[in-house]
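Enquirer: Sharing a sequence plus its predicted fold:
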Amino acid sequence: MRFSFKRKKLEDLYYEEKGAQKYPPEVINAFFHVMSIIDAIPDIRDLYQLKSLHFEKLKGKRKDERSVRLNKQFRLTMQLEVDDEGNYLLILDIEDYHD
């Protein structure tokens, strides 16, 4: 599935591994694992089939966002967007559940 990054820090992390030291190694490994899955799937609905990701739609003021767990503390947030080429995921941030 097509994707892009809202924040340059995530784009730099993905393409150049810049800023990786800001997160625990298991979070970085999970980030790259999830991004490889997103890159390989044809449709967002495929993420629901992978139960280990805990893919979910957020609620309240973040109702347009979705997330997958990177570990028990961090999640990767994203939003489904549409452009002339169709659907794509806008990767928003790596977030600490507890902050």
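Expert: Structure received. Please read all numbers here as calculations on a predicted model, not as lab measurements.
Enquirer: okay, CA-based contacts and neighbour counts for the rest of this
Expert: Fine.
Enquirer: how about the helices in this structure?
Expert: Applying DSSP state H to the chain gives helices spanning 8-16, 25-40, 45-49.
Enquirer: Only the buried residues of the second one, if you could.
Expert: Meaning helix 25-40. Along helix 25-40, these residues count as buried under the neighbour rule (16 or more other Cα atoms under 10 Å): 27-28, 30-31, 34-35, 38.
Enquirer: Same question for the last one.
Expert: Of all the residues in helix 45-49, those buried under the rule 16+ other Cα under 10 Å are Leu47.
Enquirer: again, but for stretch 82-99
Expert: 88-94.
Enquirer: Among the residues you listed, which one lies nearest to Glu11?
Expert: Taking Cα to Cα as the measure, Glu11 lies nearest Ile91 of these, at 9.1 Å.
Enquirer: also this one, for the comparison:
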Amino acid sequence: MMLQRHSSKNQGNKGKAIRAGIVRTLMRLLTKLEGGMVDEALAIQAILASHPEGKAAIGAAEAVPVLVDVIGNGSPRNKANAAAVLVHLCARDQHYLVECQELGML
């Protein structure tokens, strides 16, 4: 996907995509499992989660329960991407660690 290539190479592109509201769109794709875009949405979120604005936007979108569900029920690729997003969210943020624990992840 073109966005994946551009976002993974350039922090500025990540910020632009985040400010344009891409995280909300990705969350909609993640919650519509029949849409067939879960793989792509998770891969892009994994890229965006490494950016401070991305981490904040993903957290604000209340993504943790969705990501935990993917880890429990998704394909191996989706599980890996969901775990990557959670690693970024939980890094130096006790709130997300507690939320993961409450959802049975730890």
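Expert: Alright, I've got the coordinates. Since the model is a prediction, treat every value here as computed from it, not as a measurement.
Enquirer: Quantitatively, what TM-score do the chains reach?
Expert: Remark: TM-score between the superposed chains equals 0.28 [TM-score structural alignment, normalised by the length of structure 1]; 55 aligned residues with a Cα RMSD of 4.7 Å.
Enquirer: May I see the buried residues of stretch 82-99 of structure 1 arranged in a markdown table, with distance to Lys57 of structure 1 as well?
Expert: Below are these laid out as a markdown table (distance: Cα to Cα, whole Å):
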| residue | distance to Lys57 of structure 1 |
| --- | --- |
| Tyr88 | 16 |
| Leu89 | 13 |
| Leu90 | 14 |
| Ile91 | 14 |
| Leu92 | 14 |
| Asp93 | 15 |
| Ile94 | 16 |
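Enquirer: Take the residues you listed and keep only those in strands.
Expert: 88-94 (DSSP state E).
Enquirer: what's the residue closest to the geometric middle of structure 2?
Expert: Gln45 (3.6 Å; Cα atoms, centre = their mean).
Enquirer: Which helix or strand lies directly C-terminal to the longest helix seen in structure 2?
Expert: The helix that spans the most residues within structure 2, counting by DSSP H, is helix 76-90. Later in the chain than helix 76-90 of structure 2, the nearest helix or strand by DSSP states H and E is helix 94-102.
Enquirer: what angle do that next one and helix 76-90 make?
Expert: Our comparison of helix 94-102 of structure 2 with helix 76-90, counting by axes from the mean of the first three to the mean of the last three Cα atoms, to 10 degrees, yields an angle of 140 degrees.
Enquirer: now what about helix 94-102 of structure 2, what contacts it?
Expert: 64-65, 68, 89-90, 106 (Cα atoms under 8 Å, 6 or more residues apart in numbering).
Enquirer: Can you point out the buried residues in it?
Expert: Buried residues in helix 94-102 of structure 2 (16+ other Cα under 10 Å): 96-97, 99-100.
Enquirer: Next up, identify which helix or strand Asp39 of structure 2 is on.
Expert: Per DSSP H and E: helix 38-48 holds Asp39 of structure 2.
Enquirer: Which secondary structure elements does that helix sit against?
Expert: Packed against helix 38-48 of structure 2, as judged by 3 or more Cα pairs under 8 Å, 6 or more residues apart in numbering; DSSP states H and E, are the following elements: helix 2-9, helix 22-31, helix 52-60, helix 76-90.
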